[in-house]
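**Q** sequence first, predicted coordinates after that:
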Amino acid sequence: MNKWQIEDLLKDYQWKLQSVKIMRESMNEINVNMTAQYGLQAAMPKASGNPSDPILREVERRDERWKKIHDYEKDIQLIQSKIQKVNNEREVEVLYWLLDGKSMRWIGLHMGLSHTHIQRIKDAVIENMIA
């Protein structure tokens, strides 16, 4: 991974984490409410082409949603696996605030540093994660 990819993953970490949580909850609710189709109609052949069966379309939509959840989880796990590479106390603090979705200005105000200094610390965090 390069610097920009890790920087993008750090920016997207918080919303991807929240999205996975919400999507998993909604998918589990759907699982409870969906029932399988049994009997003679389930064994009948289906037409080819664009499916007209609303259940099949829903299954395909849900399958795409699970793939998106899996992609988000891979990104989240990648960042989580690289967190231990950051050892400096200030860098760790900046990293955790970034993962919480805070802006560099907010972090700078919180830590009593300028946002440009926070930018330099963030760059050092990314370099540590790449190594």
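**A** Arrived safely, thanks for sending.
**Q** please make it C-alpha for all contacts and neighbour counts, starting now.
**A** Will do.
**Q** longest helix of this protein, counting residues only.
**A** helix 3-33 (DSSP state H).
**Q** please state the offset of that helix from the chain centre?
**A** 4 Å (CA atoms, centre = their mean, to the nearest Å).
**Q** and the next element down the chain from it?
**A** Counting by DSSP states H and E, the element after helix 3-33 in chain order, helix or strand, is helix 40-43.
**Q** quick revisit: counting contacts, what elements does the longest helix of the chain pack onto?
**A** helix 54-82, helix 89-99, helix 115-130 (3 or more CA pairs under 8 Å, 6 or more residues apart in numbering; DSSP states H and E).
**Q** that one versus helix 54-82: what angle between them?
**A** Calculated by axes from the mean of the first three to the mean of the last three CA atoms, to 10 degrees, helix 3-33 forms an angle of 140 degrees with helix 54-82.
**Q** got the angle for helix 3-33 vs helix 115-130?
**A** Going by the same axes, to 10 degrees, helix 3-33 makes 80 degrees with helix 115-130.
**Q** need the contact partners of stretch 75-92.
**A** Ile6, Leu9, Leu10, Tyr13, Lys16, Leu17, Ile121, Lys122, Ala124, Val125, Asn128, Met129 (CA atoms under 8 Å, 6 or more residues apart in numbering).
**Q** kindly report the same for stretch 16-34.
**A** Arg62, Arg65, Ile69, Tyr72, Glu73, Ile76.
**Q** from Val32, how far out is the last one?
**A** In this case it means Ile76. Separation of Ile76 from Val32 (CA to CA, to the nearest Å) stands at 27 Å.
**Q** just to revisit the earlier point, okay, angle between the longest helix of the chain and helix 89-99 too, please.
**A** When the same axes, to 10 degrees is applied, the directions of helix 3-33 and helix 89-99 differ by 40 degrees.
**Q** and here's the other structure:
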Amino acid sequence: MQTTINPNHKYIESVCSKCPGTHWGKSAKCRIHDMHIGKISSCQQWDDKEAEQWIDDDGQLALTNLEPVLELLHVAQDQLDGYYWMTQQIEKLRSKIQSGLGSNDDVAAGTAQYGIEATLPKARGRNSDPVFREARNNLQAWERLNRRVKRFEDKVKRVDAFAEKNNLSEKEQIVLEGIMDGQKMKDIAKEIGVSRTRAQELKNKVVNDLAWAIYDEEKKKEKALS
């Protein structure tokens, strides 16, 4: 009788033996799948190849350490994918701010008259002034738009800094710059002469490196505050 080797035996040895599902290797039955580990044909941990990213902590997989790593990857992905859109939004918001939010002359005059005081509590009766109320609303809207611009600018500057200084290959750099320019992945793949699948793999590498850059940036901020 021919013996069949489970193709996932490498994961059984490296992952299951350190997983709480088998009580860290003390049981041959996985509590998560409710079956013998030798009969398990697929596992989310294997499919995602998370075993390669887990951190060994005293012989046990420190699962909680994955959370900040995955969060950074999501942040990097969102900021890279949203880069082109954010640059467009910054220009639109700046134009809106400079145009005075489309306010009329009376509202603009009211803003100039009341200034920052428009956001402070007033004596009874004064808030009935329609010009004052409009000026206050106008100022609050102006402040909201400025905060939004600042958030977008911080994210854009982060990606810009990464694009200027990184360890990417030439093709990875082209993928990065193409995404920043708003190109579609199929067009980027065609430009560098690879399949869309390969282009996506290159993008994943870019995202991973950007995540590390964000991690280093956050650590520097923490160190500066300590």
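**A** Sure thing, it's come through. Given the structure is predicted, the values throughout are model-derived calculations rather than measurements.
**Q** where does the TM-score land?
**A** Once the chains are overlaid, their TM-score stands at 0.82 when taken by TM-score structural alignment, normalised by the length of the first structure; 123 aligned residues with a CA RMSD of 2.4 Å.
**Q** now the farthest one out in the first structure, which residue is it?
**A** Taking CA atoms, centre = their mean, the residue of the first structure most remote from its mean C-alpha position is Leu40, at 41.5 Å.
**Q** how much space between that residue and Val86 of the first structure?
**A** With CA to CA as the criterion, Leu40 of the first structure and Val86 of the first structure are 60 Å apart.
**Q** Pro130 of the second structure: neighbouring residues, count only.
**A** By the criterion of other CA atoms under 10 Å, Pro130 of the second structure has 12 neighbours.
**Q** same question, His74 of the second structure
**A** For His74 of the second structure, the count of nearby residues is 15 (other CA under 10 Å).
**Q** residue in the first structure matching it?
**A** Superposed on the first structure with TM-score structural alignment, His74 of the second structure falls opposite Trp4.
**Q** can you tell me how far its match is from Leu10 of the first structure?
**A** Relative to Leu10 of the first structure, and taking CA to CA, Trp4 of the first structure is found at 10 Å.
**Q** which non-adjacent residue is nearest the residue nearest in space to the middle of the second structure?
**A** Geometric centre of the second structure, nearest residue: Val75, 1.2 Å, by CA atoms, centre = their mean. Nearest residue to Val75 of the second structure in three dimensions, chain neighbours excluded: Ala211, at 7.4 Å (CA to CA, 6 or more residues apart in numbering).
**Q** that neighbour touches Glu71, doesn't it?
**A** No - here Ala211 of the second structure does not reach Glu71: they are 9.1 Å apart, not a contact under CA atoms under 8 Å.
**Q** which of those two has more neighbours?
**A** Ranked by neighbour count (other CA under 10 Å), Ala211 of the second structure and Glu71 place Ala211 first, with 21 against 12.
**Q** the more buried one corresponds to which position in the first structure?
**A** Checking TM-score structural alignment: Ala211 of the second structure goes with Ile130.
**Q** what's the match for Val175 of the second structure in the first structure?
**A** Val175 of the second structure maps onto Val94 in the first structure, with residues paired by TM-score structural alignment.
**Q** quick one, what contacts that match?
**A** Contact partners of Val94 of the first structure, counting by CA under 8 Å, 6+ apart, are Ile107, Ile118, Ile121, Lys122.
**Q** 10 Å - rerun?
**A** Asp100, Lys102, Met104, Ile107, Gly108, Met111, Ile118, Gln119, Ile121, Lys122, Val125 (CA atoms under 10 Å, 6 or more residues apart in numbering).
**Q** which one in the second structure is aligned with the fifth one?
**A** In this case it means Gly108 of the first structure. Counting by TM-score structural alignment, Gly108 of the first structure lines up with Ala189 in the second structure.
**Q** mean per-residue distance, the helix or strand containing its match to the first structure?
**A** Following DSSP H and E, the helix or strand that holds Ala189 of the second structure is helix 185-192. Compared with the first structure after fitting, helix 185-192 of the second structure deviates on average by 1.6 Å (mean CA distance after the TM-score superposition for the first structure).
**Q** from the contact counts, what lies against that helix?
**A** Contact partners of helix 185-192 of the second structure among helices and strands, from 3 or more CA pairs under 10 Å, 6 or more residues apart in numbering; DSSP states H and E: helix 170-180, helix 196-225.
**Q** need these in a markdown table (columns: distance to Asn127 of the second structure).
**A** Listed next are those as a markdown table, based on distance: least, CA to CA, whole Å:
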| stretch | distance to Asn127 of the second structure |
| --- | --- |
| helix 170-180 | 47 |
| helix 196-225 | 42 |
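**Q** looking at those helices, which is buried most?
**A** For these, the largest average neighbour count (mean count of other CA atoms under 10 Å) is found in helix 170-180, namely a mean of 19.
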